[in-house]
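# Give me a 3D structure for the following:
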Amino acid sequence: MHAFSCVEDYRLAARRRLTKLAFDYLEGGAEDGDALRRNRAAFGQWGFAPRVMIDTSQTSSRTTFWGRDAAAPMVVGPTGLNGLFWPRADELLARAAADAGLPFVLSTASTSLLEDVRAAVPEGELWLQLYVQQDRRIAESMMRRAREAGFRTLMLTVDTPVHGKRDHDTRNGFKLPLRFTPRLVADCVRHPHWSWQMLVGGAPQLRNIAKSVGERADLARHAAMLSRQMDLSMSWDDLAWVRRHWPGEVLVKGILTVEDARRAQTHGADGIIVSNHGGRQLGSTLAPVEALPMIVDALSAGGPAMSVFLDGGVRRGADVAKAVALGAKGVLLGRAPLYGVASRGAPGVAGVLALLLGELRTTMQLLGCTNVTDLTPQRLVPLPSLRA
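Okay, the predicted model is just below:
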């Protein structure tokens, strides 16, 4: 099998293998894609300031999350409807993460049962991403099942009260369950491997929602529930409700402002994820890496200690190094592992994670950093100031 040199190679391979409908769902952002492009471009606003003549022969990217070891400040983040890209994709992603020594976050909108993901990685570090529907008994059931399956950390996503407008899905006629229009059938003929897998494995189902609702897997009903019946009444006071049902760490995902970061801190969250939902919600926002420094500064000024994570636009180990240098405890990987699983299945995910781990270690050695605590703001230079 041809060796890929970077995440972009996996992206191009995924594009070749998937139908347009499936690839656009993986790749696309909200509206004109401004936020999506900004997420990636914002990392280019920072350049490295390396130190030399430092012994980096024992460089290590290892870190800890709440005292638990991880091979690097990276987490395989939550992504939904992954069965659209490869059969049992959630289990493959979790297995690859465990093999690489990284946590895996399972989405509420997963196409594998959380119990099946735990069975696939009995020793893995698993976290749960939670959406809260109007009927909160569904979320309570999800939390109970995850506790019983040994999931350790809860990631409450708060930036999706409604789905953002995604033009590509409208153009492609993307609805759940999939409707085989003449255009989609023609696209399937051009992508026989994907089509055969979907035919043999069946269309992806939102199995976790189905089990917590207590019904059979009915994709149309549960997709509607996920997209149109989110609990719009959620407020900061509801973190207390989450705490009553979750004994482990609670992270709030979807923070982009200092004000909301401080609210998460005062309401007792263990951490936050600075995120614009991969550019898939609001069509025009700050990139998370742009918002990160001011949020880290504000939280460090006082109050309970919090872990700050980042997601959005991470495609290189160098991006991970920049995020950590700007104050992130770690980054969430979203599309990058999906490119791997969508192109080659399990070997593809393993290949993407190995690439990112290798690139991070190389970046650290070239910077003169022997461990992640050496990744400080002094290792970065804002490039616009050089042009000025």
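# use CA for all of it now, contacts and neighbours both
OK.
# can you tell me how far the residue positioned nearest the centre of the chain sits from residue 198?
The structure's the chain has its C-alpha centroid closest to residue 77; by Cα atoms, centre = their mean the separation is 2.9 Å. Using Cα to Cα, to the nearest Å, residue 77 is found at 24 Å from residue 198.
# what's the answer for residue 144, then?
From residue 144 across to residue 198, the span is 31 Å (Cα to Cα).
# Same question for residue 6.
With Cα to Cα as the criterion, residue 6 and residue 198 are 27 Å apart.
# Of these two, which one has the most company?
residue 198 (18 against 15; other Cα atoms under 10 Å).
# Packing partners of the helix or strand hosting the more buried one?
Element membership for residue 198, per DSSP states H and E: helix 192-201. Secondary-structure packing of helix 192-201 (3 or more Cα pairs under 8 Å, 6 or more residues apart in numbering; DSSP states H and E): helix 182-190.
# quick one: the helix it packs on to helix 192-201, angle?
On the basis of axes from the mean of the first three to the mean of the last three Cα atoms, to 10 degrees, helix 182-190 is oriented at 110 degrees to helix 192-201.
# and this one, so I can compare the two:
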Amino acid sequence: MVQRQVPNPAELLDLMKFKKPEFNGKKRRLDSALTIDDLRTIAKRRTPKAAFDYTDGAAEGEVSLTRARQAFQDVEFHPGILRPAPTVDTSVGILGGPSALPFGIAPTGFTRLMQTEGEVAGAGAAAAAGIPFTLSTLGTTSIEGVKQANPHGRNWFQLYVMRDREISYELARRAAAAGFDTLQFTVDTPVAGARLRDKRNGFSIPPQLTLGTIVNAIPRPWWWYDFLTTPKLEFASLSTTGGTVGELLDAAMDPTISYDDLAVIRDIWPGKIVIKGVQNVEDSVRLRDEGVDGIVLSNHGGRQLDRAPIPFHLLPEVRRAVGDDFTVMVDTGIMNGADIVAAVALGADFTLIGRAYLYGLMAGGRAGVDRTIQILRTEIERTMRLLGVASLAELEPAHVTQLTRLVPVSRAASAVEVR
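Okay, the predicted model is just below:
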């Protein structure tokens, strides 16, 4: 028989622990976000559809983005036991300088469209966290404005080659003069990808007030208040505005981009140069032999060629081909600190986050970007402790298995023959 008694009032009082109310709405909603997916949910609620879809979407059927995220989910970790890691070191040296974490902020275009603080929020958060910030050629804050927001931290610049080459050359010179230490020369955008969400939304730069956008704005007055009461949304480094994103890119980019352009940019740029948008082993080896400082395995977040290779899947083979002394970075699909740990274990020197940063920005401006970095840092540290490693240098391929859903037909046929 269970013995019962009259509840003791003193014991009940001990059980009643009321949380102090948080009256700051922004802090309350950001504190409630425990994952990047949580930040995405908040961002979707607070941002007009066209702006959110521009960030969230990808090219055509969005197959590349879906596969990239699935690839990180299809990871099996192999932890070591009885290997205490009470503290972990998440710092890394990358391209001649330090980073407190194994990721930096990737270049994103039209950033003030998502939330009015834009690149200033990203650069400021990166400075506070001790990680690099990358400004896009299509950014909405100037090179000098980013330098002012992050005067002592590491600033990188992402460069497109324009039809008017002198525009690109002048941007590189300005970034160098402002003390940016690394150039990300992007090579996967000779023409714009087919971003169908943008076309369906009638998305343009700057946004146009239509009946649809007005209806969509009614539950999001704060976004429109910011948009209408802050400086005009436009490219900080380019004079071209007006039209869909695809039209703007097609008008500006040049499909004749080649290794000759790389040679010119290398002569102009005095710092480190990495090639962003590499998608096969052969190009990785050639670029190493050309003497660049590193590469970014990337399919542009799935926003260019749909069904392009998955960067995370390419990583082990590329690392074996280029050797241990060549810088290899990865982006596309990263939504969790465990994704970053897996990438480092399989040979990445560094990773870049784009959408994860923008979800935080849309959820809460600068404070939201800080929250993004905090979430990823916590996930990285927890994953390392659970694996039994105290530093990034201790991570190795044996810690990770890439589980495969997509097997090339020839390989699948060979497996059948062997059985």
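# And the TM-score between these chains?
Scored against TM-score structural alignment, normalised by the length of structure 1, the superposed chains reach a TM-score of 0.93; 376 aligned residues with a Cα RMSD of 1.7 Å.
# neighbouring contacts of the helix holding residue 198 of structure 1?
With contacts defined as Cα atoms under 8 Å, 6 or more residues apart in numbering, helix 192-201 of structure 1 is touched by 17, 18, 19, 84, 85, 86, 87, 188, 189.
# what does stretch 248-264 of structure 1 give?
152-159, 236, 243, 269-277, 286, 288, 291-292, 294-295, 298-299.
# Which ones among those residues lie within strands?
Within those, residues falling in strands by DSSP state E are 153, 154, 155, 156, 157, 271, 272, 273, 274.
# Do I have it right that the fourth one meets residue 139?
No: here residue 156 of structure 1 lies out of contact with residue 139, judged by Cα atoms under 8 Å, at a distance of 10.4 Å.
# Overlap in contacts, the two.
With Cα under 8 Å, 6+ apart as the test, residue 156 of structure 1 and residue 139 both reach 130, 131.
# Could I get the contacting residues of residue 345 of structure 1?
Neighbouring residues of residue 345 of structure 1 by Cα under 8 Å, 6+ apart: 86, 89, 92.
# Then residue 56 of structure 2?
residue 355.
# can we see that at 10 Å?
Contacts for residue 56 of structure 2 (Cα atoms under 10 Å, 6 or more residues apart in numbering) come out as 40, 44, 49, 50, 65, 197, 301, 355, 356, 358, 359.
# Tell me the counterpart of it in structure 1.
Matched by TM-score structural alignment, residue 56 of structure 2 corresponds to residue 27 in structure 1.
# try residue 180 of structure 2
Taking TM-score structural alignment, the alignment pairs residue 180 of structure 2 with residue 151 from structure 1.
# Look up how far residue 309 of structure 1 lies from that match.
Distance, residue 151 of structure 1 to residue 309 of structure 1, using Cα to Cα: 19 Å.
# And the two? Which one has more around it.
More neighbours surround residue 309 than the other of residue 151 of structure 1 and residue 309, with 28 against 23 (other Cα under 10 Å).
# what about the residue nearest to that one when sequence neighbours are not counted, neighbour count?
In space, and not counting its chain neighbours, residue 309 of structure 1 is closest to residue 273: 4.5 Å by Cα to Cα, 6 or more residues apart in numbering. By other Cα under 10 Å, the residues close to residue 273 of structure 1 number 28.
# Against residue 126 of structure 2, how distant is the counterpart of residue 273 of structure 1 in structure 2?
Residue 273 of structure 1 maps onto residue 296 in structure 2, with residues paired by TM-score structural alignment. The gap separating residue 296 of structure 2 from residue 126 of structure 2 is 19 Å, by Cα to Cα.
# need the helices for the stretch 1-150 of structure 2, in chain order.
Using DSSP state H, counting those that start in this stretch, the helices found in the stretch 1-150 of structure 2 span residues 9-15, 25-31, 36-46, 49-56, 63-73, 111-114, 118-129, 143-149.
# Of the contacts of stretch 248-264 of structure 1, grab the buried ones for ChimeraX.
Remark: buried members of the contacts of stretch 248-264 of structure 1, expressed as a ChimeraX selection using 16 or more other Cα atoms under 10 Å:
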select :152,153,154,155,156,157,158,159,269,270,271,272,273,274,275,276,277,286,288,291,292,294,295,299
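# Surely residue 212 of structure 2 and residue 201 touch.
Yes: counting by Cα atoms under 10 Å, residue 201 is a contact partner of residue 212 of structure 2 at 8.9 Å.
# Please identify every residue contacting each of those two.
Contacts common to residue 212 of structure 2 and residue 201, judged by Cα under 10 Å, 6+ apart, are residue 49.
# neighbour-wise, which of these two wins?
Applying other Cα under 10 Å to residue 212 of structure 2 and residue 201 shows that residue 201 carries more neighbours, namely 15 against 12.
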